[in-house]
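Student: Here is my input; please provide its structure:
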Amino acid sequence: MPGRPLHAKTVVITRPRAQSLDLAKRLKSLGARVVLAPLVKTAPPSSWAGLDKAIRSLARFEAAAFTSARGVESFFARARTLAALPLARPRKLFAVGSATAGALAKAGWKSPRLPRDSSAEGLAKVMTGLSGKSVLFPRAREGRDTLPGLLKEKGVSVTMVEAYRTVPDPAGCARLRTALSQGADAVVFASPSAAAVFAKALGARGVRRFLSAGRTVSIGRTTSAAMRSAGMAPSAEAEAPVPASLARAVVMSLCREASA
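Tutor: Sure thing, here's the model as predicted:
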């Protein structure tokens, strides 16, 4: 159907609802039936000690790096609880992508430096001139060690603090199973944690069963790597971690199937 390449296709979005609405609207305009099935939700850190100490001693850091909007939100929410606002912006500020930069701007920290490639590797490349300096890195407990590892190789002192935890969302997992049982055509992943929960919820046999007919779409390199580790190479990867690019990747994966 011209202009509606996803007509009669069912697409499952596994990221939290608030972050899914723009993509869902785009997919619906292309004809898709969209199921929101957030596989993960955030929870407080296992301990506030590290984050509290970092917030109260922020002046000792030359720079701060954020790799998710949720990390930004958790960081500033805790600062608000501690009555530590407003926080002085570090001399150097880095964000992995536009969504993270937007969260920083909303909190009052504007103009972070962004990499061309929205990944830990891309971020490490733009974090220059920090040898011998201290960098604050608030993150999820389950966060990858790629960025701190690359920075330490450059002689940077990295302080990682747990700002939040990512845990499975039982309600979202139930919606996922229902959608798959009814014949979902594609599943969109926007985080390594969602890919891990998907693989665990379905098991190896369930993943293989879905992949025999369904398609998987990734938001970017880091998520794609996690998907491959879970035994499900993405059918398509977004060129940029934004809704418009994700929607194009979904179309690419499903239209490629139709033309095969």
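Student: C-alpha only now, for contacts and for neighbours.
Tutor: Fine.
Student: Now do the buried residues in the longest strand anywhere in the chain.
Tutor: Ranked by residue count, the top strand of the chain under DSSP state E comes out as strand 157-168. Across strand 157-168, burial judged by 16 or more other C-alpha atoms under 10 Å covers S157, V158, M160, V161, E162, A163, Y164, R165, T166, P168.
Student: Just name the closest of those to L39, please.
Tutor: Using C-alpha to C-alpha, P168 comes nearest to L39 of the buried residues of strand 157-168, at 5.8 Å.
Student: how far away is the closest one from A233?
Tutor: Per C-alpha to C-alpha, to the nearest Å, P168 is found 21 Å from A233.
Student: likewise L130?
Tutor: From L130 to A233 the distance is 35 Å (C-alpha to C-alpha).
Student: could you pull out the helices for this protein?
Tutor: For the chain, applying DSSP state H gives helices covering 17-29, 49-56, 69-81, 98-107, 120-126, 146-153, 170-181, 192-211, 221-229, 243-259.
Student: Could you also give me the structure for this next sequence, so I can compare it with the first?
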Amino acid sequence: MPSGSGVQIAGGEGGVGALFEREHLLVGDEGIVLAEHHLERLPQEHPGVRVCGEPLDGVLRGRDRTPPVLDGAPQADQRRVALPERGAHCTPRPQPPVGAPGRVPLAGGGSPHGEPHERGAQGPEHCLIMVLGPERLQPRMPPEPRRHARHPLAGRRIVVTRAREQAGELARALEALGAEVLAVPTIRIVPLADLSALRAALTDPAAYDWIVFTSQNTVHVVCDRLVEWGLAARDLARMAVAAIGPATAQALERYGVTPDVVPPKYVAEAVVAAVVARGAVHGKRFLVPRAREARDALPEGLRARGAIVDVIPVYETVRAAGDGGALAAQLLGGTIDVVTLTSSSTVRGFVDLVGRAAATSGRFSAAVIGPVTAASARELGLPVAIEAEDYTVGGLVAALVRYYAEGGTGKGET
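Tutor: The predicted structure is shown next:
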């Protein structure tokens, strides 16, 4: 607060603040003082208080530090001046201990809430204590820290529906931001028992120009069997390798395979565009190992451009075992804020697990990893409120943080 600006001290029951209620103060360079005309008027309006001339004169002439009116607050230099009752000598009296919490009580039991002339007549004469010290009031108080600045998801109950072996990354990221995570896998990833078609395709790498990986699951199923089939990562590298997104690319790199193409958008259509940008695909042969049930956008997009595409299913998603009754009850009771969905299969698994009534209740928000998952969720009537702009786990977490920062309620579709 700039020097010379007016402030007010609110009154309080039996405290010094009550004496100055609605009295204008000045903020000086070193503290708060009553304006000079108020100091002169104070004894008139408060007959029980007298301001000694010597301390007052010293303050006004700048001889002493300006005396902040601080209710029991400790001062740096412990000097005090007592303003005795009218008619008494200006001899300082024993003062209450510095730093005592709360208000400094006034003598007598008069109410502090009357007008100035009324307060002075309600009880014995009072002694106003003012502390002289070098404490400086800040120009303004710092803003209150934003609640949950380091934990923006604190207090939010968020369900993670990914397969158990894939849920860790998302769960840890949410917990690090303060969320209470409920891991409820709605699907399991099951490699197909018969992978002979995949083996035959991989043992003749010259048969294909490209291999396209559309999920981490495919990477694990394929690469975990290379050694068993007498192959190595270098055999995959004889083909051009495309990965649908950074998570799939990182999974490949852990096996020693570096993708040639990772599109900027992590959907099948973007893979087609990125591959075509590398050169003509007409007549090229593509191997696409994938889930048994998957969108056909990728193979159809390549075939539309003249490519020869072999799609080989290598795994399937099945509903995770377990009873969804407890989760359904929490959803219907409104105690879940968000359900995260990272694939169309998790959407279907979630609805199967908790039932259509709970899934479409509108008592929670669905947070989806991208537009394909969003479309599946809306098709089944789920209340989609949050959609990642970056179709990754990190993008989903960022979307959740942004949603609540912008005032999201966690209930229903926005």
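Student: coming back round to it: could I get the helices of the first structure as CSV with mean neighbour count?
Tutor: Output for the helices of the first structure, formatted as CSV (neighbours: other C-alpha atoms under 10 Å):
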stretch, mean neighbour count
helix 17-29, 17
helix 49-56, 16
helix 69-81, 19
helix 98-107, 19
helix 120-126, 18
helix 146-153, 16
helix 170-181, 17
helix 192-211, 18
helix 221-229, 20
helix 243-259, 18
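Student: quick revisit: distance from the longest strand of the first structure to the second structure after superposition?
Tutor: In the superposition with the second structure, the average deviation recorded for strand 157-168 of the first structure is 0.8 Å (mean C-alpha distance after the TM-score superposition for the first structure).
Student: In the second structure, which residues correspond to that strand?
Tutor: Here strand 157-168 of the first structure aligns to the second structure at residues 308-319, judged by TM-score structural alignment.
Student: what comes into contact with that stretch?
Tutor: By C-alpha atoms under 8 Å, 6 or more residues apart in numbering, the surrounding residues in contact with stretch 308-319 of the second structure are 186-192, 195, 197-198, 217-218, 221-222, 282-293, 299, 302-303, 345, 349, 352-353.
Student: make it 7 Å
Tutor: Outside of stretch 308-319 of the second structure, the residues within contact range by C-alpha atoms under 7 Å, 6 or more residues apart in numbering are 186-192, 195, 198, 221, 283-292, 299, 303, 345, 349.
Student: cool, and stretch 107-123 of the first structure?
Tutor: Contacts of stretch 107-123 of the first structure with the rest of the structure, by C-alpha under 7 Å, 6+ apart, involve 89, 93-97, 101, 104, 126, 146-147, 221-222.
Student: Could you rerun that using 8 Å?
Tutor: 67, 73, 76, 89, 92-98, 101, 104-105, 125-126, 146-147, 150, 220-222, 240-241.
Student: Then stretch 165-176 of the second structure?
Tutor: H151, L153, V160, T161, E180, V181, A183, P185, V393, G394, V397.
Student: Could you rerun that using 10 Å?
Tutor: If you take C-alpha atoms under 10 Å, 6 or more residues apart in numbering as the criterion, stretch 165-176 of the second structure is touched by 150-154, 156-162, 178-185, 188-189, 216-217, 340, 392-394, 396-398, 400-401.
Student: Report the angle between the longest strand of the first structure and helix 146-153.
Tutor: Calculated by axes from the mean of the first three to the mean of the last three C-alpha atoms, to 10 degrees, strand 157-168 of the first structure forms an angle of 170 degrees with helix 146-153.
Student: now strand 157-168 of the first structure, how far from the chain's geometric center?
Tutor: Offset of strand 157-168 of the first structure from its chain centre (C-alpha atoms, centre = their mean, to the nearest Å): 14 Å.
Student: And R199 of the second structure, what's its match in the first structure?
Tutor: Under the alignment (TM-score structural alignment), R199 of the second structure pairs with D52 of the first structure.
Student: wait, isn't its match in contact with L82?
Tutor: Yes. With contacts counted by C-alpha atoms under 10 Å, D52 of the first structure reaches L82, the gap being 7.9 Å.
Student: what sits against the residue nearest in space to the middle of the first structure?
Tutor: Nearest to the mean C-alpha position of the first structure, by C-alpha atoms, centre = their mean, lies S191 at 4.0 Å. By C-alpha under 10 Å, 6+ apart, S191 of the first structure lies in contact with 14-15, 39-40, 68, 218-224, 226-227.
Student: switch to 8 Å and redo it
Tutor: So, once contact is read as C-alpha under 8 Å, 6+ apart, S191 of the first structure ends up touching R15, I219, T222, T223.
Student: if I look at the residue opposite the second one in the second structure once aligned, how far off is R238 of the second structure?
Tutor: Across the two structures, I219 of the first structure finds its equivalent in I369 of the second structure, going by TM-score structural alignment. Taken as C-alpha to C-alpha, the spacing of I369 of the second structure relative to R238 of the second structure amounts to 32 Å.
Student: which of these two has more neighbours?
Tutor: Neighbour count, other C-alpha atoms under 10 Å: between I369 of the second structure and R238, I369 has more, with 26 against 14.
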